[in-house]
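Participant: no letters, just coordinates:
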């Protein structure tokens, strides 16, 4: 038995960054929107990135000037819109003349500083690694480095905040709901969805379908819609490892390899380091992707080539792997495959269009969303104009986008909050931290402490407001508490969560 949910302007398939971004933009332009995601929000590629909002320095070598310029401009737009989950980071690039000559690195960084009209972030500088504190962890064979700016982002929360804003503007968001069939009938799409947990069927109608299924984009076109496409995605696996942080300071590092790839070594969760990524062709099921031994060895070798402290497999605390659905431009080298995005518009008889998105990257999701809506304007001529460039994401509406000032105000208002817990709430929720804390006037009123930084009030807030339906949703994507929990703490939290679900 199927239930009917009505007729929408846009039906969006996929709850990654592109789907959530398009749903948000469209809802803000006055369109009615329904988004469905077969798993959790950001469960696929969008939570398995290198956690950076960046222009893509190495893309300059492949002459991707338009993409780099767009990404550099977006870097500052996003920094303004969500200063709680996006913040500046300085990257130290030790110079290795065996890999790239200094003049080439200087030229690339000059372009990087000037292509995007940089305003808020400091520019490049040259470091003497023998005297600069950033050089203390680097082997003495490397004497010089270049330092430049990019930004860090909590990728999974970026997706959730877009979905939250879409919902606030009227969109309906369905998680763990697979789109099992879409068929054109006249000027409408007839949509069938299946609840992954109950098997219940839901039907809807839509004037337009937007396919942002990422690695599954061709599957949606072929199996779900019964259509053909002349375009395809090329699946490239990127793996990361997490180890204890092994240098002093807040700076990140970017190291070069003889194969011309670069590896990021970034501070992560205060006392950890995130190292990645690889670029490996992948032909398996996207949901089965894992980091293999060869990738781990490659990442460790890259780090050990530059750093005094030598890492071993036993240092690895955690690893993850994601499948990047890159537009297949027939490049032989996976690292050379374009990170740009392509649209395919199927509009049979100029009615009931299907817009499929191939490729893209986290940094350019907002601009991709704008471009997608402009492609659909002929079908919705009365929809509103582009609006997201100057809009804050939920929690990002801080005065002058100043996170430190907001954190100070939060601590002053809730003096009973420990400093590290106040910072945790400010970082993940921004001004929404007030909603989370609610009327609490003491630490005890935040409920059971699963860890010093993870309390019952936060878990309930995420369940009630952010589509968290499993313990994993809470400790892996909505937060990163899982990285700091023992197995016993995880079991205790899972038991609490299951008890809450049973009582609901």
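Facilitator: Ah, there it is. Just so we're clear, the structure is a prediction, and the values are computed from it rather than from any experiment.
Participant: drop to CA atoms for contacts and neighbour counts, all remaining ones
Facilitator: Noted.
Participant: now do the helix or strand containing residue 76: which elements does it pack against?
Facilitator: Per DSSP states H and E: residue 76 is located in helix 65-81. Counting by 3 or more Cα pairs under 8 Å, 6 or more residues apart in numbering; DSSP states H and E, the packing neighbours recorded for helix 65-81 are strand 86-94, strand 144-153.
Participant: angle of the shortest one against strand 144-153?
Facilitator: It refers to strand 86-94. If you take axes from the mean of the first three to the mean of the last three Cα atoms, to 10 degrees, strand 86-94 sits at 160 degrees to strand 144-153.
Participant: now the angle from strand 86-94 to helix 65-81?
Facilitator: 130 degrees.
Participant: count the neighbours of residue 128 for me.
Facilitator: Counted with other Cα atoms under 10 Å, the neighbours of residue 128 add up to 15.
Participant: give me the nearest residue to it, chain neighbours excluded.
Facilitator: Distances taken as Cα to Cα, 6 or more residues apart in numbering place residue 144 nearest to residue 128, at 4.9 Å, with adjacent residues excluded.
Participant: now do the contacts for the one you found.
Facilitator: Contacts here follow Cα atoms under 8 Å, 6 or more residues apart in numbering; on that basis residue 144 touches 94, 95, 126, 127, 128, 129, 130.
Participant: putting a second one here so we can go through both:
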């Protein structure tokens, strides 16, 4: 007979919202289970534009409250995760064919002041004919603006929330879809099945949280047998990755003919991440891919502004994600709100909290407000706490990554600069756990190419639920971009053999 585990909260969905809620709830003293049908962040949460931002373009749709809240959260997240979130300057070449300069400047003024900006520098006007940021831009665009936002390693943001949740007592189950959830005598009876081992587990939970993202309505109807008047609108966003084609650390934001804006961001030191598209999507979220027309759309947007022209041969790889946006009835996918909505169903005295919409920048606030929706069911739970709580590895004095980087140089003089940067950015103050006492490169075990060593892979298997080579290469890290095909194949063989030996 399968053992029954009793918990306060059962969370379905291992994306940013589910991991954020699991962490928040565990930190309040609740017993929590988080289940994910695939790997953590395997869906939408690892396929974003990698930005913590207020959403400059949302101002055009009068989403002032959403922008303000996102800008406030931007400051909170910078403070709590300085290793995986850092400032970036965005250059916006002005095209008078699309939006007038005064309107762009007004939007940037609001963007600077809506959220009580403290850490980031404000907007400035650029002469793209003279300023170095304009060297790569066509001469027909002499004027531009520069403003601040932040970069984020989106998949690691999810994983670190799950790590913190687990360290606070939560049970995290990956590759373990919820196969059934039913109300019984005022509680939820929930069943999961691990797709790799076949292990079936059963739980009794006071409250069920549906944070399944694109699959949220499927969980409502098929798994939980419930109903909701809310719905999501699936919107596909695709990105391309190409070799970096400009000098400097700044990113670019360009306006396309259709008034959409495209981000062109430095990525993994020598590459560029370009996106995103916004297309209504009808298929299965698992099947989403970037089609040829989207790739060409992004290339054309870049070529409209830059001297160096991209071709399809420049595209190293692509990725697509399905954004589960709350359906507010807007016809234009770009106009659909990025806000989130909660729906609490208390049928039978067993509450179900459904989450519709949301964005990476506001995940912490979403989790906090979600717990407020449940406070009457857990009157003894702890107070809000995540606003001033660093994520794992982010506990640097003064949240100062530059000082921390200098400390790493002193503590690990034997480590090549690129490797030190890689470990510092991904693991922060937990770098010691990754290198496991090594005092020279040969202490890190087998070298697979680039900055990938055996010690890191073993750490990810032991502490971050990495169960396949892809978990390591694509989500826990971005090593796949820096290894040859032969090196990736060799690592995959080693990983599979190591996993089999441990079984």
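Facilitator: Looks like it came in fine. In this text, all values refer to a predicted model and were calculated from it rather than measured experimentally.
Participant: so what number do they get for TM-score?
Facilitator: The TM-score (TM-score structural alignment, normalised by the length of structure 2) is 0.99; 502 aligned residues with a Cα RMSD of 0.7 Å.
Participant: scan the contacts of residue 144 of structure 1 and report the most crowded one.
Facilitator: Of all the contacts of residue 144 of structure 1, the highest neighbour tally under other Cα under 10 Å goes to residue 94, namely 25 neighbours.
Participant: surely that residue and residue 255 touch.
Facilitator: Yes: between residue 94 of structure 1 and residue 255 there is a contact under Cα atoms under 8 Å: 6.5 Å.
Participant: what range in structure 2 does stretch 392-412 of structure 1 sit on?
Facilitator: With TM-score structural alignment applied, stretch 392-412 of structure 1 matches the range 390-410 in structure 2.
Participant: mind checking the SS state of the residue lying closest to residue 68 of structure 1 once chain neighbours are set aside?
Facilitator: Spatial nearest neighbour of residue 68 of structure 1, excluding adjacent residues (Cα to Cα, 6+ apart): residue 55 at 5.0 Å. When classified by DSSP: H, G, I helix; E, B strand; the rest coil, residue 55 of structure 1 comes out as coil.
Participant: next, count neighbours for residue 55 of structure 1.
Facilitator: For residue 55 of structure 1, the count of nearby residues is 27 (other Cα under 10 Å).
Participant: what does residue 169 of structure 2 give?
Facilitator: So residue 169 of structure 2, with other Cα under 10 Å, has 18 neighbours.
Participant: need the contact list for the nearest residue to residue 339 of structure 1 once chain neighbours are set aside.
Facilitator: Of all residues not flanking residue 339 of structure 1 in the chain, residue 360 sits nearest, at 5.8 Å (Cα to Cα, 6+ apart). Each residue near residue 360 of structure 1 by Cα under 8 Å, 6+ apart is listed here: 326, 339, 340, 341, 342, 368.
Participant: show me the two of those residues that sit farthest apart.
Facilitator: Greatest spatial distance in those: 326 and 368, 14.2 Å, computed using Cα to Cα.
Participant: which part of structure 2 lines up with stretch 423-439 of structure 1?
Facilitator: Aligned using TM-score structural alignment, stretch 423-439 of structure 1 spans residues 421-437 in structure 2.
Participant: endpoints of that stretch, how far apart?
Facilitator: 18 Å (Cα to Cα, to the nearest Å).
Participant: can you show me the helices along the stretch 251-400 of structure 2?
Facilitator: Ranges of helices within the stretch 251-400 of structure 2 are 292-303, 363-373, based on DSSP state H, counting those that start in this stretch.
Participant: got the contact list for the closest residue to residue 299 of structure 1 other than its chain neighbours?
Facilitator: Closest residue in space to residue 299 of structure 1, ignoring its immediate chain neighbours: residue 276 at 6.7 Å, by Cα to Cα, 6+ apart. Applying Cα under 8 Å, 6+ apart to residue 276 of structure 1 gives the contacts 50, 238, 239, 240, 241, 263, 264, 265, 299.
Participant: for residue 418 of structure 2, same thing?
Facilitator: residue 451.
Participant: what's the spacing between the residue nearest to residue 128 of structure 1 and residue 391 of structure 1?
Facilitator: Distance, residue 144 of structure 1 to residue 391 of structure 1, using Cα to Cα: 41 Å.
Participant: next: residue 191 of structure 1.
Facilitator: Relative to residue 391 of structure 1, residue 191 of structure 1 is positioned 32 Å away (Cα to Cα).
Participant: and if you look at residue 16 of structure 1?
Facilitator: For residue 16 of structure 1 relative to residue 391 of structure 1 (Cα to Cα), the value is 20 Å.
Participant: follow-up on the earlier one: I'd say the residue nearest to residue 68 of structure 1 and residue 72 touch.
Facilitator: Yes: in this structure residue 55 of structure 1 lies within contact range of residue 72 using Cα under 8 Å: 4.6 Å.
Participant: any common contacting residues for these two?
Facilitator: residue 112.
Participant: next up, the contacts around residue 347 of structure 1.
Facilitator: By Cα under 8 Å, 6+ apart, the contact list for residue 347 of structure 1 reads 353, 354.
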